[in-house]
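Asker: Predicted structure and sequence below. I'll ask about it afterward.
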Amino acid sequence: MRNRFALVLLLLLLVPVFVFAQGGTEKSTSASGNYFDSTVKIIIPYGAGGTHDVVSRKFAEVGSKYTKAPIVCENVTGGDGIVAATLYTKKDRNVKELLTTSYGLWYQKIVKGDAIKLDLDELHPIGTFDDRSYLLYVRANSSYQTLEDLIAESKTREIVCSAGAVGSDAHLCFGGLINQAGGKSRIASYEGGAEQINALINGEVDCFVGTPQVGQQYLETGKVRALTCFKDFDYEGFKDSLGIVVPNCSDAGYPSSAITGGGFLSVRTGADPQIVADVEELMKKVWADPDFRNYTVEIGLNVYEIYGEQLQAHIKEAGVNATAAAKSLGLLK
């Protein structure tokens, strides 16, 4: 009887040790697993239907083919990306979320400085997944047949353009060009490309700066026309389907308005190095998948894939060009 009691007592003493050992093993396994072994959310700081939105959702769809758990998306709008980005920088460094990050965040910070309570050093860009050519659209029935027509009008009155916010990439390219030409313009802010082009079609603004993806269906239905491309090369994405080549602004005499547009995926600065590696590895798989690569071409984006230090250098270069555009616009001294 005593032996049986002693055996039971020994087993009771061993149970906590066994449970502790099991718990330690589970934690170790979780830490060494892939970042995408459980659901990861992509935060989209812009409105539904815009280019950032549709590309992020396509990335999640294709990326989920290579992960154990699904990748989901959530739109968090406000301040042309500033609200979502600021909230994201307050989260845990290993949060199960990625941020769709635009160059426009850097541009707004350049223009507005400390007025924007966003610390860009708290964002760690991983890789590009959206490189865009911004186009200048007007209504098809407007009197502006060319860029020069619109510039001439801007010298008689203030031209209103729908875009994200003052200091955004769209504002810098368009506003800088009009200012350099001696005209006047202002930005009417709307959340996301879908709302911005609807403002043009509804007659609320004179023009709209946006991506080929947002404007394509309206070009096809004859509701808008594209006057110029804010690049140093013509946009030929509509050449085969619509017979349209959009001339670039550099050749028209406005090279400072040819600034980088688009974005990349970011994690929190200080995230576990394995998270950074896992995200970059998945991005490379998604880019190599024809489903994603062909989709970017179909909606008029440029295929441009860079990571790490090369991306950091590209962001820095884009900032230099944006600073020049902001100075030409009079936003910086």
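Answerer: All right, it came through fine.

Asker: From here on, just use CA atoms for contacts and neighbour counts.
Answerer: Noted.

Asker: So which residues of the stretch 201-333 of the chain form helices?
Answerer: Counting by DSSP state H, counting those that start in this stretch, the stretch 201-333 of the chain has helices at residues 212-220, 239-242, 273-288, 290-298, 308-329.

Asker: Take this one as well and set it beside the first:
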Amino acid sequence: MNTRRNALHVMAAALAAVPLGALAQADYPNKPVRYIVPFAAGGLTDVMARLVGQKLTEPLKQPVVIDNKPGANANLGADMAAKSAADGYTWLAITLTHAVNQSLFPGLPYSLEKSLTPVAHLATSPLVLVVNASNPARNLQEFLAQAKAKSLNGGSSGNGTPPHLGLELLALNAKIDVQHVPYKGGAPSLNDLLGSQLDFIVSNLPESLPYIKGGKLRALAVTSVKRHALLPDVPTFSEAGLAGMEIENWTGLVMPAGTPKSIVDRVAAEAIKAVKLSDVSERVAGMGFTPTGMGPNEFGAVIQKDVARWREIVKERNIKAN
């Protein structure tokens, strides 16, 4: 009896010596995970988050619940995540937009690089310069000739979004005058381009791809380093004669800063496995994404690079949030 009592005492002492945080990490996860998507349901980031979240439910043995929190140029949901407990139960989907927001909104209540920790870079997609199929411009040079003859109206999915950045970079590098027309999302801007109320959009490829394939829009150039597999006949901007237009929109997963490394590494490993599964990679590739699957360090380097790059462009072009 004494032997058993002594053993129990030893076990209790051993457990008491283990930090509660370490026990929680070993048991992670023991409840559902909240995956905040700071964009509306049905958008590109939302689709990627749902695909990955669904795949991670099985290895983590807990539901991954998508929580759409759009607003304030994707800053509302990001701030909520940044202020959440650093226990691994709050995830956040981010995109290139969040890197740009760091300079576009000087008074942000959170820092992308200090308040959040990178987990996994999931996928990228280029932008594509599109015009209405009725536009006589058949290539980039003919389009630029139009733009130099008169000021053109270019739409975007909103101030500070990748399509807006693509428009500003195009104006900067081609030395043309364009009038930016922001919309509340990619769909309404594309609708006005289809209706000839706009002259062009430097669009997210997954958003405009169906209209390009359907012959309603004409793609003139893509912002990727190489031609895109789904648009093999469309040149890169560099091939078409305009350098400096390389832009890759991306989507990834982050957690609040201070989340234990063991949890970050585990979720990163599972997320990378998920985007490399054939059913996931084939589906997202068909939408215009390229699955990447980078871990925390590589993803952190991407964030740091894009924050610095777009800070300079926002300043030079005097891009405003409103």
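Answerer: Good, I have the coordinates. Since the model is a prediction, treat every value here as computed from it, not as a measurement.

Asker: Would you mind saying which of the helices of the stretch 201-333 of the first structure lies nearest Val160 of the first structure?
Answerer: Closest of the helices of the stretch 201-333 of the first structure to Val160 of the first structure is helix 308-329, at 14.8 Å (criterion: Cα to Cα).

Asker: For the closest one, list every residue counted as buried.
Answerer: 311-312, 315, 318-319, 321-329 (16 or more other Cα atoms under 10 Å).

Asker: Does Gly160 of the second structure lie in a helix or a strand, and which?
Answerer: Using DSSP states H and E, Gly160 of the second structure maps to neither a helix nor a strand.

Asker: OK, contacts around it?
Answerer: 73, 97, 100-101, 104, 319-321 (Cα atoms under 8 Å, 6 or more residues apart in numbering).

Asker: Please indicate which of these are buried?
Answerer: Using 16+ other Cα under 10 Å, the buried ones in those are 73, 97, 100-101, 104, 319.

Asker: could these be laid out in TSV, adding distance to Asp279 of the second structure and secondary structure?
Answerer: Formatted as TSV, those follow (distance: Cα to Cα, whole Å; DSSP: H, G, I helix; E, B strand; the rest coil):
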residue	distance to Asp279 of the second structure	secondary structure
Asn73	31	coil
Thr97	27	helix
Val100	32	helix
Asn101	33	helix
Leu104	37	helix
Ile319	39	coil
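
Asker: between the helices of the stretch 201-333 of the first structure, which one is nearest to His171 of the first structure?
Answerer: Among these, helix 308-329 sits nearest to His171 of the first structure (Cα to Cα), with 9.1 Å.

Asker: and the closest one, what does it pack onto?
Answerer: In terms of contacts (3 or more Cα pairs under 8 Å, 6 or more residues apart in numbering; DSSP states H and E), helix 308-329 of the first structure is packed against helix 103-112, strand 123-132, helix 169-180.

Asker: which of those sits most buried?
Answerer: Mean neighbours per residue, mean count of other Cα atoms under 10 Å, is largest over those for helix 169-180, with a mean of 27.

Asker: Tell me which residues are up against it.
Answerer: By Cα under 8 Å, 6+ apart, helix 169-180 of the first structure touches 103-104, 107, 134, 136, 151, 154, 163-165, 184-187, 209-210, 230, 254, 256-261, 322, 325-326, 328-329.

Asker: which residues in the second structure does it match up with?
Answerer: With TM-score structural alignment applied, helix 169-180 of the first structure matches the range 162-173 in the second structure.

Asker: Relative to the first structure, and after superposing, what's the average distance for the matching stretch?
Answerer: Compared with the first structure after fitting, stretch 162-173 of the second structure deviates on average by 2.2 Å (mean Cα distance after the TM-score superposition for the first structure).

Asker: Please state the offset of that stretch from the chain centre?
Answerer: Relative to the centre of its chain, stretch 162-173 of the second structure is centred 17 Å away, using Cα atoms, centre = their mean, to the nearest Å.

Asker: Residue in the first structure paired with Lys261 of the second structure?
Answerer: Under TM-score structural alignment, Lys261 of the second structure pairs with Pro273 in the first structure.

Asker: from the buried residues of helix 308-329 of the first structure, which is closest to Gly237 of the first structure?
Answerer: Nearest to Gly237 of the first structure, judged by Cα to Cα, of the buried residues of helix 308-329 of the first structure is Ala318 at 22.7 Å.

Asker: Surely that closest one and Ser256 touch.
Answerer: No. If you go by Cα atoms under 8 Å, Ala318 of the first structure and Ser256 don't touch, sitting 11.2 Å apart.

Asker: about what we covered before: from the contacts of helix 169-180 of the first structure, which land in strands?
Answerer: Here DSSP state E is the test, and the contacts of helix 169-180 of the first structure give 136, 163, 184-187, 209-210, 261 as lying in strands.

Asker: and of those residues, the nearest to Leu12 of the first structure?
Answerer: Once Cα to Cα is applied, the member of those that ends up nearest Leu12 of the first structure is Gly261, at 64.6 Å.

Asker: what's the matching residue for the closest one over in the second structure?
Answerer: Matched by TM-score structural alignment, Gly261 of the first structure corresponds to Asn249 in the second structure.

Asker: Same question for Ala152 of the first structure.
Answerer: Ala152 of the first structure maps onto Ala145 of the second structure when the alignment is built from TM-score structural alignment.
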